[in-house]
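Sequence and predicted structure, then a few things I'm wondering about:
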Amino acid sequence: MATKLRLQRRGRKNYAFYQIIVADSRAPRDGKYIERIGSYNPNTNPATITLDFDRALYWLQVGAQPTDTVRNILSDEGVLMKKHLLGGVTKGAFDEAEAEKRFETWKNSKLQATQKLKNKDEEAQRAAEKARLDAEKEVNKAKAEALAKKKAETEAANNPVVEETTEEIVEEVVEEVVETVEATETKAEEPKVEEPKAEEPKAETPAADETPAEEPKAE
């Protein structure tokens, strides 16, 4: 039977991830499969891939055909490179030790290239984040200035400030002093109101026609 390496969809709506399976080419996409050899999650950056390297290499060697997406995954993981090197060993171009040495060299270069891309993406992400923060600071600064201006205008409308010259201020001070002095003088000139004294009771004198009582004469 024709065997294929392909993806089987899993997950929920708008968040799909895939299993890497070995299945009969006649089986439906989400139907029965022979073996599961890994998974692929494109929702992360970079995509998360788990793969059973030896089983994937085995199925390629026995003739299983990968789909385009699975082929790209196997290429990135080095399965196709290892299969190519083992083919050279089978043909007698070099021995297995040389094949392993070449594979390790390729793997290290691949890791370095991947790390460079990852660092570049992180730098770009940091730059974008910095630009976003700077733009947000500028917007906040503009809002703060507009709010301060509006607040100042409101305070100015509620508490209008009258600009006066020095001469006008001096005149106002002189007028206030004169008014204060006049008020003091007016208060001093007001006549004092004497309160009426309470009348003292007068002593009664005997009337003129009244004859004082005769004292008894001594015999």
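Thanks, I have it.

C-alpha only now, for contacts and for neighbours.
Fine.

on contacts alone, who are the packing partners of the helix or strand that contains Arg55?
Following DSSP states H and E, one finds Arg55 within helix 53-61. Where contact means 3 or more C-alpha pairs under 8 Å, 6 or more residues apart in numbering; DSSP states H and E, helix 53-61 is packed against helix 79-91.

Please identify the buried residues of the helix it packs on?
If you call a residue buried by 16 or more other C-alpha atoms under 10 Å, then helix 79-91 has these buried ones: Val79, Leu80, Met81, Lys82, Leu85, Leu86, Val89.

Against that first model, consider the following:
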Amino acid sequence: MPVKIRLQRHGKKGKPFYWIVAADTRSKRDGKYLEKLGVYNPNTNPATIDLNVDGAVQWLQNGAQPTDTAKAILSYKGALLKKHLAGGVRKGALTEEQAEAKFTTWLDEKAGKVGSKTDGLAKEQAEAKAKALEAEKAANTARIAAAAPVVEEEVAEEVVEATTEEATETAEVVVEETPKDATDEATKPEKEVVKETAEDAATEEAPEVKEEE
């Protein structure tokens, strides 16, 4: 029975992740499988891969053929290298200990490269976040500077309105108080003059009466 190591799609629309499976070549892509060997999630950076390396090596030794994508994943995780080292052990070119030491060294170097890439990505994200923050601060400063003249103009308009209202109220108070005081002051001398004139006229018109002898 021909067997392939391939990816089986899972996840929701727009964010898929994949199972790495050994399946019969005659089965559907997302149908039944013989063994699940791992998980591949391309939605993270770097991509998350969890692989049963020994299981994959065993299927490869039994003649399973990986698809192109599955082959790249197996190479990335060292399954192809381990299969090659196992072939050297069978031929007597290497001992089990030497093969294991070579594979461990390769894993350490691979982990260092992945760690460097992760650190680089984290640094880039931090720099991008700092630049975005600086840009936001600059935009806020420009917005405040643009709004300052408008605020000053509104304050000036409020001061003018307050001054106008105060002047209007003062004028109304003066208008209300002035006629009454002016009338009282103007009427009082006039009444006194009229009274004095009437008394003088009465004195002049009254005839002097003499008694007859």
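All right, it came through fine. The model shown is predicted, which means the values in this text are computed figures rather than measured ones.

Against the second structure, what's the mean shift for the helix holding Arg55 of the first structure, could you check?
Compared with the second structure after fitting, helix 53-61 of the first structure deviates on average by 1.1 Å (mean C-alpha distance after the TM-score superposition for the first structure).

can you tell me the helix or strand for Tyr40 of the second structure?
Secondary structure from DSSP H and E places Tyr40 of the second structure in strand 35-41.

Do you have the helices of the first structure handy? List them.
Under the criterion DSSP state H, helices of the first structure are mapped to 53-61, 68-77, 79-91, 96-158, 166-189.

Specify the stretch among these that is closest to Thr3 of the first structure.
helix 53-61 (8.7 Å; C-alpha to C-alpha).

outside of that closest one, which residues touch it?
Contact partners of helix 53-61 of the first structure, identified using C-alpha atoms under 8 Å, 6 or more residues apart in numbering, comprise Ile37, Val79, Leu80, Lys82, Lys83.

ok, 7 Å please
By C-alpha atoms under 7 Å, 6 or more residues apart in numbering, the surrounding residues in contact with helix 53-61 of the first structure are Ile37, Val79, Lys83.

How about Thr48 of the second structure, nearest residue that isn't a chain neighbour?
Asn41 (5.0 Å; C-alpha to C-alpha, 6 or more residues apart in numbering).

check contacts around the one you found.
Contact analysis of Asn41 of the second structure by C-alpha under 7 Å, 6+ apart lists Phe17, Tyr18, Ala47, Thr48, Ile49.

Trace it over to the first structure, please.
Counting by TM-score structural alignment, Asn41 of the second structure corresponds to Asn41 in the first structure.

Could you tell me how far that match is located from Asn14 of the first structure?
The span separating Asn41 of the first structure from Asn14 of the first structure equals 12 Å under the rule C-alpha to C-alpha, to the nearest Å.

again with Val173 of the first structure
For Val173 of the first structure, the distance to Asn14 of the first structure - C-alpha to C-alpha - is 80 Å.

Which one's more surrounded, these two?
Val173 (11 against 7; other C-alpha atoms under 10 Å).

In terms of distance to Gln112 of the first structure, which of the contacts of helix 53-61 of the first structure ranks first?
Val79 (17.8 Å).

Nearest residue to the closest one in space, ignoring adjacent ones along the chain?
Spatial nearest neighbour of Val79 of the first structure, excluding adjacent residues (C-alpha to C-alpha, 6+ apart): Leu57 at 5.9 Å.

Count the neighbours of the one you found for me.
Residues near Leu57 of the first structure, counting by other C-alpha under 10 Å, number 18.
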